[in-house]
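S.K.: sequence first, then the predicted structure, then my questions.
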Amino acid sequence: MPVLTLEQITTSPRATTKDEAIQEAADMLVAAGAVTPDYADAMRAREASVSTYMGNLLAIPHGTNESKDSILASALSVARYETPLDWDGNPVKFVIGIAGKDGGHLEILSKIAIVFSEEDDVAKLEAAPDAAAILELLGDVNE
């Protein structure tokens, strides 16, 4: 099963706050069948202990180690915001929710980090016309 599909990407998210964005990311993972609804609380708990802001307009909310039972399958959700969200004082345009089954999140995280470490790649993601274009740019996560 691919960790990222077209249905798990939105270019028209509704959240306007960090907390709403975390809920939106969790809801997309629930819809994908990757996590149970209580995963959102684990994502909030993780955020309370350490910010998931990564730099270059990216935040990657994910659950705590104790939330393993809430994860049914490895998956990502991607939301691109037109107006940057305030993430603890940092501008965020990309919120990528992560659920990693059996430690699978570390490999997924490293693939995302590689893409977002290149400003050219971030610019391409910002300019992508639609979810399909974003999926193409992030497609390596499925390999």
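M.R.: Sure, I can see it.
S.K.: when you work out contacts or count neighbours from here on, use the C-alpha atoms and nothing else.
M.R.: OK.
S.K.: ranges for the helices of this protein?
M.R.: For the chain, helices defined by DSSP state H occupy the ranges 18-31, 39-49, 105-116, 119-127, 131-138.
S.K.: which of those is buried the deepest?
M.R.: helix 18-31 (a mean of 22; mean count of other Cα atoms under 10 Å).
S.K.: what angle do that helix and helix 39-49 make?
M.R.: Helix 18-31 and helix 39-49 are oriented at 140 degrees to each other (axes from the mean of the first three to the mean of the last three Cα atoms, to 10 degrees).
S.K.: quick one: the residue nearest the centre of the chain from residue 78, how far?
M.R.: By Cα atoms, centre = their mean, the chain has its centre lying nearest to residue 96, at 1.2 Å. According to Cα to Cα, to the nearest Å, residue 96 and residue 78 sit 5 Å apart.
S.K.: second structure follows, compare the two:
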Amino acid sequence: MEIQTNLIKLGQVFETQEEAIIFCGEQLLAGGYVTADYIPAMIERNRELSVYMGNFIAIPHGTDAAKKEVLKTGITIVQVPRGVNFGDDAEPKIATMLFGIAGVGNEHLDLIQKISIFCADVDNVVKLADAQTAEEIADLLNSVEV
């Protein structure tokens, strides 16, 4: 799947993880990938099991029950230079890159695999976090072979 530059948002600031997840959901909704009911399912998914993946990334996505709200497979990539805490004060889990995903069937697994392979190397996450243009982020991620 090619990364769409119009769904890459640079330099965002969020006070809470919920605010960050809602933003990701709104991007997917605006792009025609999901219905409005997918957004609360993204928040619910994070409550059930954190969408924070380590290496400064989080992958907000909906619950299995919300699969019916996915219209087509898509991904939004959100750069958060100051980071957003997906943990708590005692154990902060700071994400500087968010990958909001929605997948038809099991297509989301391919997206997660691609993100995981690329972001397993923290230097790659730094490249994404430091990117100055959406095209730069798209080029980095489109270079990943799955």
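M.R.: On my side now, so go ahead. Here the structure is a predicted model, which is why all the values come from computation and not from measurement.
S.K.: who touches both of residue 96 and residue 78 of structure 1?
M.R.: Taking Cα atoms under 8 Å, 6 or more residues apart in numbering as the criterion, residue 96 of structure 1 and residue 78 both touch residue 25.
S.K.: and the longest strand for structure 1?
M.R.: Longest strand in structure 1 by number of residues (criterion: DSSP state E): strand 75-87.
S.K.: hmm, back to that, now which residue in structure 2 aligns to the residue nearest to the centre of structure 1?
M.R.: Counting by TM-score structural alignment, residue 96 of structure 1 lines up with residue 99 in structure 2.
S.K.: pretty sure its match is touching residue 76, no?
M.R.: Yes. Between residue 99 of structure 2 and residue 76 there is a contact under Cα atoms under 8 Å: 5.7 Å.
S.K.: shared neighbours, those two?
M.R.: With Cα under 8 Å, 6+ apart, residue 99 of structure 2 and residue 76 have common neighbours residue 24.
S.K.: which residues touch residue 108 of structure 1?
M.R.: Residue 108 of structure 1 touches 100, 141, counting by Cα under 8 Å, 6+ apart.
S.K.: any idea what it aligns with in structure 2?
M.R.: Counting by TM-score structural alignment, the partner of residue 108 of structure 1 is residue 111.
S.K.: and the gap between that match and residue 82 of structure 2?
M.R.: 25 Å.
S.K.: coming back round to it: now the helices of structure 1 as JSON lines including distance to residue 71 of structure 1?
M.R.: Below are the helices of structure 1 laid out as JSON lines (distance: least, Cα to Cα, whole Å):
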{"stretch": "helix 18-31", "distance to residue 71 of structure 1": "9"}
{"stretch": "helix 39-49", "distance to residue 71 of structure 1": "8"}
{"stretch": "helix 105-116", "distance to residue 71 of structure 1": "11"}
{"stretch": "helix 119-127", "distance to residue 71 of structure 1": "27"}
{"stretch": "helix 131-138", "distance to residue 71 of structure 1": "22"}
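S.K.: of those, which is nearest residue 3 of structure 1?
M.R.: When these are compared by Cα to Cα, helix 105-116 sits nearest residue 3 of structure 1, at 8.6 Å.
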